[in-house]
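[1] pasting the structure only:
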């Protein structure tokens, strides 16, 4: 063969062909391609007197200030070498004759990353007088090569006195600055870990028969770092089993996807690895001994551990190998959505069959639970969590059955799935209701069976509407249930903030749950706990009397007589800035006053507070706000009936409903204003909670 000959491509235009094989996003891809070739070359040896050796060397030049600049990578192996058959396969871009399910395009990654890839390969050749020959050739996509429509240049072929085959590949002159920076910062320990993770399937299956893999970092002839991948670095397979996955095809009408009898058998291997060695639990597809794609492990969170271990699952099979692409590791296995999209194309309506990624994931996750009892127990715990959510949010059991809940699903994931199922049910019910209404419109009154048909459709309609209303009512009632649960926790002092702070926040917490301080939107409050009607009135929470407005109009007077001002500011007080906890105005001339007391405060010490607020509102409001009738509610938890009756004798005890009330009393009018009246109750938070729960439970029971 003529020396230094460019191997011109025929039937292929390399400039165009190379662009169709994209550069990998994995910056170690060219090294992986070379290492894969070395592993395969060692496996091709007809006799294996030794385990084989692969040496990976990263070469650096030493710069100023003891810095090192990446120069090249060399990978040396004791494999079969580039004999005539192997070399012939190399020079054909898509030749797959080597076996191992190769696509023959991995070498293109050398061209994308490095300007020059040089091979020196010694191989056994019986026609040689020494028994061995040495072949040198170079790969590049530089203009010097492409002008000959070539990416390979054969440099030499000579006889050699070598005693065994060996191949050295040198990747030099890196093309991209970002890639150069990556290799500059790459440590040998990091590279060792990356290689183990990448080839874990192959290493695990061949743990006791691995070639020696030595990794070195050098500057000139000085070794800066050295590591070796040892059998002790490779975890052992803990358990393995097979899974059967069926093919999918489009239905005859092209509207749905069907699983068919045809199937493939895949193997799943489980590894139980100490958490210090495995950073996350994972489930991965492997192709040709390498990690190809990670899919979601449904039965565990990524950082979960059981008895100090994490779990790795590897799925392999000839089907996956055959679906590998030109860009190694990019599997051509569609998701169900991708398959559904393709099945709508005309070419797919005639029997195209595929296995979808979703089915592999589902079958693999089922097998994980069957293989490991300790992981399966997590499934039971998840069911308990779902049951808690069901009770808390009154989730429809039918919707829960409709969705697939995974062990890794968060509460938000579960609720989102259930509510999505609810939405589908609502849509179906809406469509059914519309259908029934349309049928009513189209009935013929002159038809002999009109009356029977009419009654039938009305009955169907009356069945559909309550089902539709149920879903919306459920969310409404469930929210109220949560508020009541929170209110109960505050009264029982079970919130973390109530026990982690020296301040007593009970009253503020209660106030904000019932009606957010500073708010003027009762309709957004939870005052229904006290009385259902309260959320429909206008009003405000914790607002100064002097700044109080109703329907945009100021309630308090802006100017006062000398006598009024004297009183309002007497005894060192400013009565204008008093802040009733809640004021509500149900209609013209009426006002509801709510006062909340901390649960440990003796409520009887504050019996006259509401009377004062009523008097100020009666006498110092604008003329157009003539409030004559007041309703006061003094609410706390520490209520001793005899204290209340002993201090204000006009109160009476309502034994049946567990509260004290005072019938209408006079609210004195001053300066010519007529008297008003006030009705007052003194009641416990726990009594209000009990009443509200009883009201809400009526809805819950019906739901």
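    Yep, it's here. Here the structure is a predicted model, which means the values were calculated and not measured.
[2] going forward, measure contacts between C-alpha atoms and count neighbours the same way
    Noted.
[3] tally of neighbours for residue 180?
    19 (other CA atoms under 10 Å).
[4] and if you look at residue 302?
    Look at residue 302: counted by other CA under 10 Å, it has 16 neighbours.
[5] that one against residue 275, yeah?
    No: the criterion here is CA atoms under 8 Å, and residue 302 misses it with residue 275 at 11.3 Å.
[6] for the top strand by length along the chain, the distance to its chain's centre please.
    Counting by DSSP state E, the longest strand found in the chain is strand 257-274. Distance, stretch centre to chain centre, for strand 257-274: 24 Å (CA atoms, centre = their mean, to the nearest Å).
[7] how about residues contacting the helix or strand following that strand?
    Using DSSP states H and E, the helix or strand that follows strand 257-274 towards the C-terminus is strand 282-287. Strand 282-287 has contacts (CA atoms under 8 Å, 6 or more residues apart in numbering) with 201, 291-297, 302, 311-317, 320-321, 324, 329.
[8] can you pull out the helices in the stretch 351-500 of the chain?
    Per DSSP state H, counting those that start in this stretch, the stretch 351-500 of the chain has helices spanning 357-371, 373-393, 397-402, 411-442, 450-491, 496-499. These are given in chain order.
[9] from residue 486, how far off is residue 501?
    Counting by CA to CA, to the nearest Å, the gap from residue 501 to residue 486 is 19 Å.
[10] start to end distance for stretch 273-292?
    20 Å.
[11] how about that stretch: buried residues?
    273-275, 280-292 (16 or more other CA atoms under 10 Å).
[12] what's the answer for stretch 77-84, then?
    Buried positions in stretch 77-84, judged by neighbour count with 16+ other CA under 10 Å: 77, 78, 79, 80, 81, 82, 83.
[13] from the residues you listed, which two are the most distant?
    Greatest spatial distance in these: 77 and 83, 14.4 Å, computed using CA to CA.
[14] all strands of the stretch 51-200 of the chain, in order?
    Counting by DSSP state E, counting those that start in this stretch, the stretch 51-200 of the chain has these strands, from start to end: 53-62, 68-77, 114-124, 132-139, 150-159, 166-174.
[15] here's the one I want to compare it with:
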């Protein structure tokens, strides 16, 4: 059997974990101890020694290098162990019926060669002939390792165990993993101890009774002669704070449909007093074989400060384990293969039945209960989601969307709307499938009515999903428009901040909020005339500051005589030169012969001085429509009104606005042309009416865009 070093380096990626070599060394030492105890039970405890030697390197001695030696009192390199060492894809440990031993593919030692130029072994073991020592000298030129490369000599029973020495850190590894940190700091005794406590906490706790009063010692020797020492022992292990389990449903990878089975995930939470446990960071990780593999701390603790500092005086370690993770861990032990981010997976050859999205959906609320910094409010995020995106609590419940620490209003809204989108797509697809089946059904059979009933329920479900998503958007949009109108009426929009001497455009701005200027309803359907009245947006034709002679009826004929614009201009010219080219700001027409006239006045312009405008407009529109228009509703809108100028008008019971009803007669013949109902409206009343109109929905959505 031969281990092809260069071939193994090509086929096994380097791990992204800077401490992977230490983890592999200690993990193998634990396995070796368990094997020894199984074969030769005795009152012994695990002893592992890690020695890191920092030395000077480079022509000028201004660089640093490191050598690491791991010594243990395990079973040593017997024949079986030596064969496994030189076999990359080995099943040696898989066949050992020993509780607590780590399963492996034999690829862990490839990380030794990824990190270091030279690997040496000295191991003493017991065999049928007695005790022997097997030695492999470090050699940078070695391309392959064969069992025959080991030198076998006599051994001392007191030395049973293994020492693995790694020398000469590779430049590529230094650049990839240790570019910004000094090796002396990374591999200080204290740092090695702190990080190995996190890495092996779960495994050491579960094996505490089998490992005895174990000691894992760490020693760092510096080139200046300094020595640091630290250790991790059985007495240092904390008790697990809480253990929780959750079931993750398995799904078909192509369709995403439930398979009716689940995978169990177990979460172990260690809440460690920072005064007692000097740890470098908090750690939340997916594990394989009781060891952390994929760190997901930043998903729950968003800032570097939260990740590295105690949370309310405690370090938190949360370890997530599952048989699925044990099976799917990759060779370099820094991730998992064939666990997709989401389902369904568009890969015909995948056998994945669980996605990370499904896992997170189950574990997120559990971890949120375990680790949540103070100062964060779930209710505040939910309010923000409703205010900014119209996603109400009912929608969160309907889509089973949980809000956890670190969520923003945007991220929550995206999750909710994505779920609705997926549901709508799925429902639509099912509806089309059912419709296709209905076409082939026979009406006189029971199956036909069954399909009809099923289709109706599908439609109902679809509409509920679709309407909930769209209603929230509609109400939030309207709430925003009301707030913009309120600001515009108070000249509080940024665009209304003009310098002295510049012409103000307040009336144009307010006009455009209701309906874009110089457009009609055939050019745009995006307007907010509902601010005045909900029913007006459904009228047949709306014109905003456009020549009335251009308006066509549905039959293609002109609504007004061609002379209407000239006569309108002449009518207004009698009043003032400033209005000689004006026409109604907004005119709305209905097939049944009604017209709505809206005239805006800029803030500060008295409405009582313009009450005759509505009557003049209505007279002219009635006379020039050839009898098509008979009912007129006029609105004079502004913010300034002198009640003394409103003789003959009646005041509304609430507010400061007035209304007036009058007949429209031809001034020359006395012929009845129609009737005008007119109102003076203050902008504040329109804002109030619009707010009340959407008030019920707005209250349910908890929307408020105004400044507090």
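    Noted; the coordinates are in hand. Note that this is a predicted model, so its numbers are computed, not measured.
[16] now what about the TM-score between them?
    With the length set by TM-score structural alignment, normalised by the length of structure 1, the two chains reach a TM-score of 0.62; 629 aligned residues with a CA RMSD of 6.9 Å.
[17] more crowded one of residue 501 and residue 486 of structure 1?
    When residue 501 of structure 1 and residue 486 are compared for neighbours, residue 486 comes out ahead with 17 against 9, by other CA under 10 Å.
[18] quick check: that one vs residue 684 of structure 1, distance?
    In terms of CA to CA, residue 486 of structure 1 sits 17 Å off from residue 684 of structure 1.
[19] likewise residue 697 of structure 1?
    Distance of residue 697 of structure 1 to residue 684 of structure 1, computed by CA to CA: 20 Å.
[20] please apply the same query to residue 354 of structure 1.
    Distance check for residue 354 of structure 1 against residue 684 of structure 1: by CA to CA, it reads 67 Å.
[21] so those two - more neighbours on which side?
    Taking neighbours as other CA under 10 Å, residue 354 of structure 1 and residue 684 compare with residue 684 leading, 22 against 19.
[22] and that one, how far from residue 403 of structure 1?
    For residue 684 of structure 1, the distance to residue 403 of structure 1 - CA to CA - is 43 Å.
[23] what about residue 32 of structure 1, neighbour count?
    By other CA under 10 Å, 20 other residues sit near residue 32 of structure 1.
[24] just residue 389 of structure 1 next, same as before
    Neighbour count for residue 389 of structure 1, taken as other CA under 10 Å: 15.
[25] equivalent analysis for residue 320 of structure 1, please.
    For residue 320 of structure 1, the neighbour count with other CA under 10 Å is 21.
[26] now do the same contact list for the nearest residue to residue 672 of structure 2 once chain neighbours are set aside.
    In this structure, residue 672 of structure 2 finds its nearest non-sequential neighbour in residue 665, 4.6 Å apart by CA to CA, 6 or more residues apart in numbering. The contact partners of residue 665 of structure 2, taken as CA under 8 Å, 6+ apart, are 619, 671, 672, 673, 674.
[27] which residues of the stretch 1-150 of structure 2 fall in helices?
    5-11, 20-39, 79-85, 108-115.
[28] using a markdown table, please lay out these together with distance to residue 473 of structure 2.
    Compiled in a markdown table, the helices of the stretch 1-150 of structure 2 are given as follows (distance: least, CA to CA, whole Å):
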| stretch | distance to residue 473 of structure 2 |
| --- | --- |
| helix 5-11 | 52 |
| helix 20-39 | 50 |
| helix 79-85 | 63 |
| helix 108-115 | 53 |
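[29] for those helices, which one ends up most surrounded?
    Compared across the helices of the stretch 1-150 of structure 2, helix 108-115 shows the largest average neighbour count, a mean of 22 (mean count of other CA atoms under 10 Å).
[30] okay, which residue is most central for structure 2?
    Nearest to the geometric centre of structure 2 sits residue 411, at 4.2 Å (CA atoms, centre = their mean).
[31] three-state assignment of the spatially closest residue to residue 488 of structure 1 that is not a sequence neighbour?
    Excluding its sequence neighbours, the residue lying closest to residue 488 of structure 1 (CA to CA, 6+ apart) is residue 689, at 7.3 Å. Here residue 689 of structure 1 is recorded as helix under DSSP: H, G, I helix; E, B strand; the rest coil.
[32] what's the spacing between residue 689 of structure 1 and residue 483 of structure 1?
    Counting by CA to CA, the gap from residue 689 of structure 1 to residue 483 of structure 1 is 10 Å.
[33] can you pull out the strands in the stretch 551-700 of structure 1?
    Under DSSP E, counting those that start in this stretch, the stretch 551-700 of structure 1 gives strands at 553-554, 582-585, 590-596, 629-636, 652-654, 659-667, 676-684.
[34] now the fifth one on structure 2. Mean distance?
    Same thing as strand 652-654 of structure 1. Taken over the aligned residues, the distance from strand 652-654 of structure 1 to structure 2 averages 4.0 Å (mean CA distance after the TM-score superposition for structure 1).
[35] and the contacts of that strand?
    Identification of contacts with strand 652-654 of structure 1 by CA under 8 Å, 6+ apart yields 641, 645, 659, 660, 661, 662.
[36] if we go to 6 Å?
    For strand 652-654 of structure 1, the external contacting residues (CA atoms under 6 Å, 6 or more residues apart in numbering) are 660, 661.
[37] next, the buried residues of that strand.
    By 16+ other CA under 10 Å, the buried positions in strand 652-654 of structure 1 come out as 652, 653.
[38] what's the spacing between the counterpart of residue 107 of structure 1 in structure 2 and residue 333 of structure 2?
    Aligning on TM-score structural alignment places residue 107 of structure 1 opposite residue 109 in structure 2. Residue 109 of structure 2 sits 12 Å away from residue 333 of structure 2, going by CA to CA.
[39] repeat for residue 654 of structure 2
    In terms of CA to CA, residue 654 of structure 2 sits 73 Å off from residue 333 of structure 2.
[40] quick one: which of the two has more around it?
    residue 333 (23 against 8).
[41] where's that one relative to residue 648 of structure 2, distance?
    Going from residue 333 of structure 2 to residue 648 of structure 2 by CA to CA gives 88 Å.
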